[in-house]
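1. Below: sequence and its predicted model.
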Amino acid sequence: MTRLAYYNENDPYLCDWLRNLIRAELIPPGDVDDRDIRSVSAADVRGYAQCHFFAGIGGFAYAARLAGWPDDVPLWTGGFPCQPFSVAGRQRAQADDRHLWPELHRLIAQARPALFLGENVTGLIPLGLDGVLADLEGEGYAGRAIVVPACAVNAPHRRDRVWIVGRRLAHRADAERRAHGAGGDNTDRPDAGREEADHRTGSGGANGLANGHGERRREARRLCGRATQWPAGGGEGGVEHPARERRGEGRAEPGLRQRQHAAAPGAGSMGNTDDAGPQGCIERWQRAGEWDAWAAGRTLAGRRIPEPGIRLLAHGIPGRIPRLRAAGNAIVPQVAAEILRALRP
């Protein structure tokens, strides 16, 4: 029997938060495990359709709901701790005892989920992204990474994050063989035996993991989304793009000048396009997903300038410190939802 969701989070405050979200039916029903991930085994997660590690306040599970991802369709997620790769965490990478990707890798290797979606700060790119993708590839996954900022979904802040997708190649190959088998016995085809051997060994064919002629890369892009959605690193949306954007590279001069100086009609000094003030802009984004300040095109060194007024440090909010810590460690669900929509079966 397939159970719906497994949530792993060792912060008691966040575990209570997750249980409240489950009761409110905002995230899939399931079990909250408050143990350290180092104590979790593959047997503990067997039978769950969704597994969310470092679950926090349920951002990935909520994103799955936003994307229309069925609760019973397999999905693993994990925004593994960013402190080893963050400037605030001194960027000690693998030398930091909070580096827990190896534990998540261990569970992926043992349980072999069909799909994994992870998230981290962009400091991971020079300090450990190659290792993460190599670990996924070594387990037979097509891996892909892309930087998507929060402002890409009109959030009122930039918040660059690297998103990592891993799709198990054998799982896709098995699904394709079953689809072919629905129209007849695929053993009747002359190349069926060769394809079966290729899928088992990864030594060749379109799904092979060890093909020296670029087939593996093309297959990885196909399995992790349309090629136009997962461009190369130097292009729009690739991991190098934010730096290129800040330098103004790759843009025609008239467009760059307009982007730096032009303001939308009716915009205020910071790009505010309504009379409700900054708090009104925030409430509108929360309600309708629209942030008027972005329409003004005002930039500073290539960065968009949001209207000030997100009063996270206001006095009088109950549980202010743990709430801030929880929100600071959370993902932006709307970004994850866009990725999951592209991967939705």
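-> Yep, that arrived.
2. from here on, contacts and neighbour counts on C-alpha atoms
-> OK.
3. What ranges does this protein have for its helices?
-> 12-23, 42-45, 59-66, 101-111, 124-127, 129-138, 169-181, 192-201, 215-223, 241-247, 253-261, 277-288, 320-329, 333-343 (DSSP state H).
4. Comparison target below:
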Amino acid sequence: MLDLFSGIGGFSYAGEKLVGGYETVAFCEYDKHAQKVLRKHWPDTEIIDDVRELANDAERFRGSVDIICGGYPCQPFSLAGVRRGDKDDRHLWPEMLRIIQAVRPTWVCGENVAGHISMGLDTVLSDLEAGGYQARCFVIPAVAADAHHRRDRCWVVAHSDDAGQSASQRAREDNRNQPWNDTWRRSTDVADAGSRGSENARAENVGNADKSNSQRINGWEPKPSEQGGRQGFAARCEDVPNASSPRLQGDVGQGQAGSQGKSEGYPAKCRWWEPEPAVGRVANGVSGRVHRLRQLGNSIVPQVAARILWAIKKSHNG
């Protein structure tokens, strides 16, 4: 894995610690405090300061990287900002694209805010397709991994076209030759998207965790006996405020994931959230509290990334 816009290493933590089988060859992160966190937990892994410098020298990673991950800056697209898009100085997707083009990994996994769907997502999907990747996007909130807050995020997953053609060209030539295995077909209806052409698989096809079929987002269709119930891995948004509900406390009931947190080999350690300690609303004497809060706010939720990386690993290894 080449981990871009690494922050405190959420993608690498998900791939190495929660899923297993991933190894991070380098981080790219400019924030000095975040770099300290990365050096503490990955002391032997290279940290590159500037994504632009990495883009100029990315070919050195070609042949040694299977997947590039990165939560490219959200400020150009966030509904909380002025949404200047590609006119924002923090618009760094073009640099991530340059790195992808130079390294040519088999997989790409990107993350951004939900506001990206209405601004910039079409460009990202088109850039990936033009570069020989078939890409799909999903909205998976933190609550889908049983977190105690919603935190909607847009996740872009792309797989390379071995023939070097664009995804739409390949779909026209052989719409059966999809680079996704059955795990992804069940969760994203890729075969149906392929019949329409990848150029049409845009924001209207983004998975919506609010919909009644939200159990499909994470790749597990409910059994017929479960379709009428509330079971399954994906959470329902109306439960989010109820922190006392059994589901939010870790009891997922009789869903596909099972009460032991297992689903087709998915590691159980990704399923549980430790209860929060009973501390006051104001924490006194916490070292680097402002830095910590900023890093947590900028970070991805590793438990959500782990679901995606687990499915990619399963597909990649056949």
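-> On my side now, so go ahead. If you're wondering where the values come from, they're calculated on a predicted model, not measured in any experiment.
5. Quickly compare the helices of the first structure and say which is most buried.
-> helix 59-66 (a mean of 24; mean count of other CA atoms under 10 Å).
6. counterpart of that one in the second structure, which residues?
-> Per TM-score structural alignment, helix 59-66 of the first structure has no counterpart in the second structure.
7. can you pull out the strands in the second structure?
-> 2-4, 26-28, 46-48, 67-70, 107-113, 133-139, 153-160 (DSSP state E).
8. Who are the packing partners of the fourth one?
-> Contact here means 3 or more CA pairs under 8 Å, 6 or more residues apart in numbering; DSSP states H and E; on that basis strand 67-70 of the second structure packs against strand 2-4, strand 107-113.
9. what's the most buried one of those?
-> strand 2-4 comes out most buried of these by mean count of other CA under 10 Å, with a mean of 24.
10. Please compute how far that strand lies from its chain's middle.
-> 13 Å (CA atoms, centre = their mean, to the nearest Å).
11. now for it, which elements pack on it?
-> Identification of packing neighbours for strand 2-4 of the second structure by 3+ CA pairs under 8 Å, 6+ apart yields strand 26-28, strand 67-70.
12. Please produce a markdown table containing those, extended by mean neighbour count.
-> What follows is those, written out as a markdown table (neighbours: other CA atoms under 10 Å):
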| stretch | mean neighbour count |
| --- | --- |
| strand 26-28 | 23 |
| strand 67-70 | 24 |
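13. export the ones you listed to a markdown table and tack on distance to Gln165 of the second structure?
-> Formatted as a markdown table, these follow (distance: least, CA to CA, whole Å):
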| stretch | distance to Gln165 of the second structure |
| --- | --- |
| strand 26-28 | 28 |
| strand 67-70 | 19 |
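14. For Lys40 of the second structure, find the nearest of those.
-> Closest approach to Lys40 of the second structure among these (CA to CA): strand 26-28, 13.1 Å.
15. What residues in the first structure pair up with that closest one?
-> Matched against the first structure by TM-score structural alignment, strand 26-28 of the second structure falls on residues 6-8.
16. Same list (the helices of the first structure) but as TSV, adding distance to Val147 of the first structure.
-> Below are the helices of the first structure laid out as TSV (distance: least, CA to CA, whole Å):
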stretch	distance to Val147 of the first structure
helix 12-23	27
helix 42-45	29
helix 59-66	17
helix 101-111	18
helix 124-127	10
helix 129-138	12
helix 169-181	23
helix 192-201	31
helix 215-223	16
helix 241-247	8
helix 253-261	21
helix 277-288	22
helix 320-329	17
helix 333-343	10
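17. ok, the counterpart of Arg104 of the second structure in the first structure - contacts?
-> Using TM-score structural alignment, the equivalent of Arg104 of the second structure in the first structure is Arg112. Counting by CA atoms under 8 Å, 6 or more residues apart in numbering, Arg112 of the first structure makes contact with Arg168.
18. Can you give me the distance of Arg112 of the first structure to Glu176 of the first structure?
-> Distance, Arg112 of the first structure to Glu176 of the first structure, by CA to CA, to the nearest Å: 18 Å.
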